[in-house]
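J.: Provide a 3D model corresponding to the input given below.
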Amino acid sequence: MNVSRAATSEDLLQTARCEDLLYEQIRQVSVLGEFERRIIDSLKGSGANLLEGARGVGKSMLLRMAEIELDTEFTAERKLGVYVNFKTSTLLEGVKADQRDAFQIWVNIKLLEALHEKLLALNLIAKSGSDDPYYRVFGIKSVRETKAQLEDKIHLLQKLAFRKTDQTAIIDQIGKDFLAKAQDTTFLTNVIKEVTELFSIKKVVFFFDEAAHTFIPAQQTIFFEIFTK
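T.: Below is the predicted model of the structure:
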């Protein structure tokens, strides 16, 4: 006879990486001391913060906890926390998409995808598609179709890494107009600004995970240049 039971904190710590845990599971396994409290407050605050440390010391957990707290405080504070994990970036090393850097496009789409998911998670956009700021960008009224399209674009970009020749079909599926927009940092910034204005958001805080551990030096240069323009 199989006996089911709720996962204990020890079970969760042994079987899953932080980014795979649900909000309630993260709360269940998190123990915050004064040091961790200061880090989370800094992550939620103004300016850019770089969280350093070896693998497994709890960086992702602190990022997720900061995101959870911003979600909890959102109605009152209007600060939006968006967690983005970049763990599959190495697939795009040196890959081009119609003569454009596939990695930069992938980063921008990942940001748009994570932001859209957070708007949906906080019920800022209805599942019917009403008030979806991405409708103007993609022309898709369905929120679920928008989510599916972003996921599909990411998947197609990653496929380019395995198709060294005859990439035309994949490029056509992604769309040259989409590639041009997605590479444009100004376009990305304008979408984020539109979101903040539409939903009266005072600040968007992005929590980037795995950016230092998984990006090769060339990717790190591209990544940090995006956010210093």
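J.: when you work out contacts or count neighbours from here on, use the C-alpha atoms and nothing else.
T.: Fine.
J.: quick one, helices of this structure?
T.: According to DSSP state H, the chain carries its helices in the segments 9-15, 23-29, 34-44, 59-77, 102-121, 134-138, 143-160, 168-174, 176-183, 185-198, 211-214, 217-226.
J.: please identify the most buried of those.
T.: Comparing the helices of the chain by mean neighbour count (mean count of other CA atoms under 10 Å), helix 102-121 ranks first with a mean of 20.
J.: elements contacting that one?
T.: Helix 102-121 makes packing contacts with strand 79-85, helix 143-160, helix 176-183, helix 185-198, helix 217-226 when contacts are defined by 3 or more CA pairs under 8 Å, 6 or more residues apart in numbering; DSSP states H and E.
J.: for Q28, find the nearest of the ones you listed.
T.: strand 79-85 (19.0 Å; CA to CA).
J.: here is a second sequence; please produce its structure as well for comparison:
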Amino acid sequence: MGLTTVSVEMAGPLVVEAFARFTPFDSLIAYAAVERYRARHEDCKIEDIRKVVDDLPFRKIPINKGTDYLYASSVAKFSEEIPLQGKYYDGFRRIYKANTVAKMQEYWSKDLILEGVKECLNQARGRFKPSIVSLPVMLVPEIKWVFDGDGEAVEDLFSDITHLGKKTAIGYGRIKGFDFSDAEGVPIERPLPKQEYDVKPPFVFLRLKPAYWLKTGRYLAGMGTL
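T.: Below is the predicted model of the structure:
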């Protein structure tokens, strides 16, 4: 175990989404570890996935009187952010927010069906009206993270990742190269529980370990350093 800095050079535009900035580096490694495990085990179960996530090669920091933990890994640091602009481009990519089937079923009612059209959703108004979301597209020369853990094991898992950020399926966030180096004395900045650490506002309820999108195991947290 030891402090390591990850430096990633980007090959093109990156879609920077605000909330993703508060997601630590271990989220990427958890994704890579789970995908690698699933590729090698066709019959994997949720218990297997949980074990993979609980055994990531980072130092564990006990929280909540030792009943829970978080990984010693930082959020992303951007060397520079240059809005992607041009004659025919305003620096934003406009996309439509998708409505899931589960959300549709939750609010299903006959008023949402257009008269005269069989089983057709009325998307002109209400909950099913498509909302246009603007995502900022930036030119980011370099992204850095700091973590405490097994550098070789983390580098091996990170080598499976080819893109970062959102809209990677259409080419955004492609990684050109990366480097792992020693980082003695460099603080690890990440969300930490307010009840146990001296943290800065804003304070929000967050899950502090992968999978970060789960609604369970959340704490009132703010940005702080380990």
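J.: now the TM-score, please.
T.: Once the chains are laid over each other, their TM-score by TM-score structural alignment, normalised by the length of the second structure reads 0.24; 87 aligned residues with a CA RMSD of 5.5 Å.
J.: ok, back up a step: for K59 of the first structure, find the nearest of the helices and strands packed on helix 102-121 of the first structure.
T.: Between these, strand 79-85 lies closest to K59 of the first structure; by CA to CA that is 12.1 Å.
J.: can you tell me how far Y96 of the second structure is from P83 of the second structure?
T.: Look at Y96 of the second structure and P83 of the second structure: by CA to CA, to the nearest Å, they are 21 Å apart.
J.: who has more neighbours out of the two?
T.: Shown here are Y96 of the second structure and P83; by other CA atoms under 10 Å, P83 has more neighbours (16 against 10).
J.: how about the host helix or strand of R38 of the second structure: buried residues?
T.: In this assignment (DSSP states H and E), R38 of the second structure forms part of helix 26-40. Within helix 26-40 of the second structure, the residues scored as buried using 16 or more other CA atoms under 10 Å are D26, S27, I29, A30, Y31, A32, A33, V34.
J.: before we move on, back to that, could I get the helices of the first structure as a markdown table with distance to Y83 of the first structure?
T.: A markdown table is the format used below for these (distance: least, CA to CA, whole Å):
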| stretch | distance to Y83 of the first structure |
| --- | --- |
| helix 9-15 | 20 |
| helix 23-29 | 12 |
| helix 34-44 | 12 |
| helix 59-77 | 7 |
| helix 102-121 | 7 |
| helix 134-138 | 19 |
| helix 143-160 | 16 |
| helix 168-174 | 25 |
| helix 176-183 | 19 |
| helix 185-198 | 15 |
| helix 211-214 | 12 |
| helix 217-226 | 16 |
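J.: and V137 of the first structure, how far is that from L70 of the first structure?
T.: 27 Å.
J.: same question for T185 of the first structure.
T.: Computed as CA to CA, the T185 of the first structure to L70 of the first structure distance reads 25 Å.
J.: what about L220 of the second structure, how many neighbours?
T.: If we define neighbours as other CA under 10 Å, then L220 of the second structure has 15 of them.
J.: K77 of the second structure against I143, yeah?
T.: Yes - here K77 of the second structure reaches I143: they are 5.6 Å apart, a contact under CA atoms under 8 Å.
J.: how much space separates the closest residue to E9 of the second structure other than its chain neighbours from P191 of the second structure?
T.: Nearest residue to E9 of the second structure in three dimensions, chain neighbours excluded: E142, at 4.7 Å (CA to CA, 6 or more residues apart in numbering). Distance, E142 of the second structure to P191 of the second structure, using CA to CA: 22 Å.
J.: need the helices and strands packed on helix 102-121 of the first structure in TSV (columns: distance to I109 of the first structure).
T.: Shown next, in TSV, are these (distance: least, CA to CA, whole Å):
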stretch	distance to I109 of the first structure
strand 79-85	11
helix 143-160	7
helix 176-183	7
helix 185-198	9
helix 217-226	13
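J.: helix or strand: which one has the closest residue to M223 of the second structure other than its chain neighbours?
T.: Closest residue to M223 of the second structure apart from its sequence neighbours, by CA to CA, 6+ apart: P191 at 4.4 Å. For P191 of the second structure, the host element (DSSP H and E) is strand 189-193.
J.: who are the packing partners of that strand?
T.: Against strand 189-193 of the second structure (3+ CA pairs under 8 Å, 6+ apart) you get strand 218-225.
J.: what helices and strands are in contact with the strand it packs on?
T.: strand 189-193, strand 200-207.
J.: what sits against E73 of the first structure?
T.: K79 (CA atoms under 8 Å, 6 or more residues apart in numbering).
J.: mind redoing it with 10 Å?
T.: E67, K79, L80 (CA atoms under 10 Å, 6 or more residues apart in numbering).
J.: for K59 of the first structure, see how far away it is.
T.: 21 Å.
J.: repeat for N108 of the first structure
T.: Distance from N108 of the first structure to K59 of the first structure, by CA to CA: 23 Å.
J.: S42 of the first structure now?
T.: With CA to CA as the criterion, S42 of the first structure and K59 of the first structure are 13 Å apart.
J.: now list whatever residues contact both of these two.
T.: E36.
J.: tell me, what's touching K77 and I143 of the second structure both at once?
T.: S7.
J.: quick one: work out the angle between the helix or strand just after the helix holding R38 of the second structure and helix 26-40.
T.: Later in the chain than helix 26-40 of the second structure, the nearest helix or strand by DSSP H and E is helix 46-54. Relative orientation of helix 46-54 of the second structure and helix 26-40, computed by axes from the mean of the first three to the mean of the last three CA atoms, to 10 degrees: 140 degrees.
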